[in-house]
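Chemist: What follows is a predicted structure for the sequence shown.
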Amino acid sequence: MLCLRVVLALILLAVAVLSAFPLGAPAREKVKASERAQKFVQDHVAKLRPLEVAVNLAWWKAQTTGKDEDFQEKEKAQNRVDEALANPVAFEELKSIKKEGGIDDPILAREIDLLYLTYLEKQVDPALLKKMTAISNKVEKAFNVFRARVDGKEMTDSEVRKVLKTSKNSERRQAVWEASKAVGSVLAGDLRELVKVRNEAAVKLGFKNYHQLQLFLNEQNGDDLIKLFDELDDLTREPFRAAKKEIDAKLAADCGIGVEQLRPWHYHDPFFQESPAVFAISLDGPYAKADIPKLTQDFYASIGLPVEDVLARSDLYEKPKKSPHAFCTDIDREGDVRVLANIVNNEMWMSTMLHEFGHSVYSSKNIPHSLPYLVRLEAHILTTEGVAMMFERLSKQRAWLEKMGLKVGDAKAFDETAAKVLRNQLLIF
């Protein structure tokens, strides 16, 4: 009993001492800084979150329909977001919070850093912001709805790629390739103007050009990036030349021409970003009759990362005026994640689906909702691309195909071809 009385007395003494000596100035300042930062974040999220969801929904609709009215609504929604972020009073408060520091919560401090980058980009003349958005919207729409036209017939992107992958007729290949590149003349004037106004905005913000601004906003050092690519070029130049020599010889033989006669339309990918299919066997064979969405669903379920809900909201097949490419987007950071694709039954689209749904499981679906809205996304664009590229490689691995129930005819030829294609993809950048 005596011991208990002593303990209670000591506790009361400690309370009295602490009451007599409140938090020191540094501690009070930290509390004040955190409260100020938290208020800014709360006000921002309350105002911007519904605007961001609205612009994401408008963007998705425009990408899937290509309609004029949908792109107009997308532009209006983006202007509303830009107007809110361009508020100079809010930006001054944000700069002050960031400069003073003293925020003891690392997540809250990160939110402030992200907001600073988000607001910074919009601190230019509102008329210039609207001009950039209008031109960008126009370019995006024109690119999305464009289709190559050959002999009076409109061709989808997959039809263009099929000709470039299979035709041995150089004249046919040239006609299709040039038709696919006609989008350049459609976009040229507006694209040049977009470059001009973006650079103008970047200079007003204190950057050399728009490219430098974007690197800064993505927290990347341009000089380090150039050094990295210079090093990669040094390390891969000779292996690339050897690989291209082998590819060129096979492409020329397929079309019955000399290597010196090869032109851009003799390569299989319109942008020379993929290794041409010129090796022992086609990697497309096992996917000819495969259910690619189901394979995607089954694979991600098998590793404990189900994507059925994402598939249900996605737009996966070709249609007129729809964006011809592929992407994954998070509409609300609350679970509404979607993928746009243009599936045909080949290895490229199996790889693409694994890639895009890799984004969904890394950048969106499996981030805890306990995290604040502003940090409920990937750590960086490089990390999400790294994860997606890891998953996309599975489509070229025979063990994976067989595990997923697909049959590979000539195992040895498939493995040799896949190894060369994977290696060449790493050399082409």
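Modeler: Nice, I can see it.
Chemist: For the rest of this, base every contact and every neighbour count on C-alpha atoms.
Modeler: Fine.
Chemist: Quick check: Leu128 touching Asn199?
Modeler: No. Using Cα atoms under 8 Å as the test, Leu128 is too far from Asn199 to be in contact (11.2 Å).
Chemist: Comparing the two, which shows the higher neighbour count?
Modeler: Per other Cα atoms under 10 Å, whichever of Leu128 and Asn199 has more neighbours is Asn199, with 19 against 15.
Chemist: So which elements touch the strand or helix carrying Arg28?
Modeler: Under the criterion DSSP states H and E, the helix or strand holding Arg28 is helix 25-65. For helix 25-65, the elements it packs on are helix 68-85, helix 88-100, helix 106-120, judged by 3 or more Cα pairs under 8 Å, 6 or more residues apart in numbering; DSSP states H and E.
Chemist: Point out the most buried one among those.
Modeler: With neighbours defined as mean count of other Cα atoms under 10 Å, the helices and strands packed on helix 25-65 peak in mean count at helix 68-85, which reaches a mean of 18.
Chemist: Show me what that helix is in contact with.
Modeler: Helix 68-85 is contacted by residues 48, 51-52, 54-55, 58-59, 61-62, 91, 118-119, 122-123, 126, 129-130, 133-134, 137, 141 when judged by Cα atoms under 8 Å, 6 or more residues apart in numbering.
Chemist: again, only using 6 Å
Modeler: Outside of helix 68-85, the residues that reach it under the criterion Cα atoms under 6 Å, 6 or more residues apart in numbering are 51, 55, 58-59, 62, 119.
Chemist: Could you look up the SS state of Arg338?
Modeler: Reduced to three states with DSSP: H, G, I helix; E, B strand; the rest coil, the structure at Arg338 is strand.
Chemist: Use this one as the comparison:
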Amino acid sequence: MELQRLNMEMKQKYERMMDSLWHLLVTGNPDLIEAADQTEKAYQTLLLSQEVQQLIKSKTKERSNNTSLEHMQINMLRNETLEFSYDLTLREQMNELWSGLNFHFATFRPTIDGQTFTESELLGELENQPDPNERKKYWEAYMKSGQEIEDQLLTLVKKRNQVAREKGYSNFYELKLSTQDLNVKDVKETIYHIKSSLDPIYEYLKQMIDEEIMEKFNISSQEIQPWHYQHPFFQYYKNNHINCSIDMLDIKDFFEKINLDIAPLIQNGNFTNDQEKSPTGFCFHVDRQGDIRISVNQNPTFQSIQTLLHELGHGAYEMSMNPSLPFLLKQPSQIFISEAIALLFEKIPLYSIHFPSKDASEVLAKETYYQNLLVRLYWTMTLTLFEMQLYENPEQNLNELWWTLVKDIQKVNPPEDWDFPYWASKSHLSSLPVYYHNYLFGELIASTLFIYLKSSFKEPFSPDAIQDLKEHLFYPGASLRWKDASNADFFLPITSQYLKDEIKAYFKTKSD
């Protein structure tokens, strides 16, 4: 099999797989599970076929004769096949477990006193509910999800580790990192550098949050429980519900002014707030040829607009790639680069003078943004380290490990009834394994890019600034290794320093 023919066959099967998954997630229709399963199996079967594996081996041997594009395609292909077992029975067992878990989280609706809630509705209750006993009910209902699927998730974790050992790795976490030119040491050192610099600021913010809780509920610091915070996992300080209703046409016009035509993204997207659809926003490039679909549960708040901009960031990257690239390379150079662009786009309303609906609430929006950024960063480090240790030893006392990390990093005390698999309620552990470090590295790169754009252009989100990103980062797709991109002239080295400086600068200004 030649690379050109493989690219064509992969595109056909990938498009069917992503289209099936899209319809399943935006409808929550269980009748579509079978189609999603079958199309994914067909895609995996192609990648693991003898012809494709032989192609990888032969091209690897001929490395000196390969063009740079051929080398990058083989590298992407090898990395993509790495997490799939050659054992058909094991592969089918894993697919069945993953599909069941994915559907569970897409359709799970917490129930309290006979009333069913969407995730956004439940989070709204946690923001406004003054009765601690009622808040505990909401928190426990949200966390019940993990108790329902703990066994299936742990079974899948062990099978993922089995595949990793089959491929020569100690565990699945190490395998996944290797496909991104990363290792466990990179992740641990990054977390260490962030914490060593930002711990005092985080502790200051956490104390302020706890004092607000103590005053609101008339309790002592020792009485603060996880359900007193506005998110069950303390993923953010508070939801940015500043009323910020913006018409999609205004969003489209703004992006046109900065040389990004997002009209197709809006036309193909799903922005309804239906109870049946997945509560998580996402962006799929279904065919890697322009069929880009975004799903967001849209409502008239600043938080919702930031979620929309996040997914539009993914979409802008995908639609700006070189259209002549082969299918294998028509994707981001790494997932965390795409996450960086998405996180960068979340800053647009705060720093673009041309963004619609700028008013007196801008100051409050920026304050909440940086408070949430810091809380989110410490949550991200918590889940990243937990998942790393989950794959290192899935037989350990995971409930105890969870609360040890939560208390040490987030400074949140466990409840009296702590010995339950609350951690399993985080969907990423099931449906997007070894993904959360991408948010961590994405935050670093987003700040790096933000500093670069601010220093190089009059405005970080001006047409010239966006054009620079399009030409140097978006256009090459995966034809350029991320480490090469990070050393390009236009792009500052990837380091945690810029993220730390950005956060420190904001909190210093607030304290002056």
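Modeler: On my side now, so go ahead. Bear in mind that the values here come from a model prediction, so they are computed numbers and not experimental data.
Chemist: Looking at the contacts of helix 68-85 of the first structure, point me to the pair that's furthest apart.
Modeler: By the measure Cα to Cα, Ala62 and Tyr119 form the most distant pair in those, at 25.1 Å.
Chemist: can you give me the strands in the stretch 301-429 of the first structure?
Modeler: All strands of the stretch 301-429 of the first structure, identified by DSSP state E, counting those that start in this stretch, fall at 327-330, 337-340.
Chemist: Please identify the deepest-packed of those.
Modeler: Of all those, strand 337-340 has the most neighbours on average by mean count of other Cα under 10 Å, namely a mean of 24.
Chemist: Now rank the contacts of helix 68-85 of the first structure by neighbours and give me the top one.
Modeler: Sorting the contacts of helix 68-85 of the first structure by how many neighbours each has (other Cα under 10 Å) puts Ala62 first, at 26 neighbours.
Chemist: Might you report the residue contacts of the aligned partner of that residue in the second structure?
Modeler: Ala62 of the first structure is assigned Leu24 in the second structure as its aligned equivalent, the criterion being TM-score structural alignment. Leu24 of the second structure makes contact with Leu32 under the criterion Cα under 6 Å, 6+ apart.
Chemist: now Arg338 of the first structure
Modeler: Under the criterion of Cα under 6 Å, 6+ apart, the neighbours of Arg338 of the first structure are 310, 313-314, 328-329.
Chemist: so what's Ser447 of the second structure closest to, chain neighbours aside?
Modeler: Nearest-residue entry for Ser447 of the second structure: Leu499, 5.1 Å, with adjacent residues in sequence omitted and distances by Cα to Cα, 6 or more residues apart in numbering.
Chemist: so the one you found is in which element?
Modeler: Leu499 of the second structure is part of helix 497-511, with elements assigned from DSSP H and E.
Chemist: Neighbours of the equivalent of Leu182 of the second structure over in the first structure, how many?
Modeler: The equivalent of Leu182 of the second structure in the first structure is Gln220 (alignment by TM-score structural alignment). The local packing count at Gln220 of the first structure equals 13, with neighbours defined by other Cα under 10 Å.
Chemist: Met319 of the second structure corresponds to which position in the first structure?
Modeler: When the two structures are superposed using TM-score structural alignment, Met319 of the second structure falls opposite Lys365 in the first structure.
Chemist: Leu340 of the first structure versus that match, what's the distance?
Modeler: 16 Å (Cα to Cα, to the nearest Å).
Chemist: same deal with His268 of the first structure?
Modeler: As for His268 of the first structure, its distance to Leu340 of the first structure is 23 Å (criterion: Cα to Cα).
Chemist: again, but for Ser323 of the first structure
Modeler: Ser323 of the first structure is 8 Å from Leu340 of the first structure, where distance means Cα to Cα.
Chemist: Trace Lys11 of the second structure over to the first structure, please.
Modeler: Residue correspondence, TM-score structural alignment: Lys11 of the second structure in this structure matches Arg49 in the first structure.
Chemist: correction: Leu123 of the second structure
Modeler: Checking TM-score structural alignment: Leu123 of the second structure goes with Arg161.
Chemist: Would you mind finding the match for Lys204 of the first structure in the second structure?
Modeler: With TM-score structural alignment defining the correspondence, Lys204 of the first structure maps onto Glu166 in the second structure.
Chemist: Let me see the contact set for its match.
Modeler: Neighbouring residues of Glu166 of the second structure by Cα under 6 Å, 6+ apart: there are none.
Chemist: Repeat the analysis, applying 10 Å as the threshold.
Modeler: Shown in contact with Glu166 of the second structure (Cα atoms under 10 Å, 6 or more residues apart in numbering): 82-87, 160.
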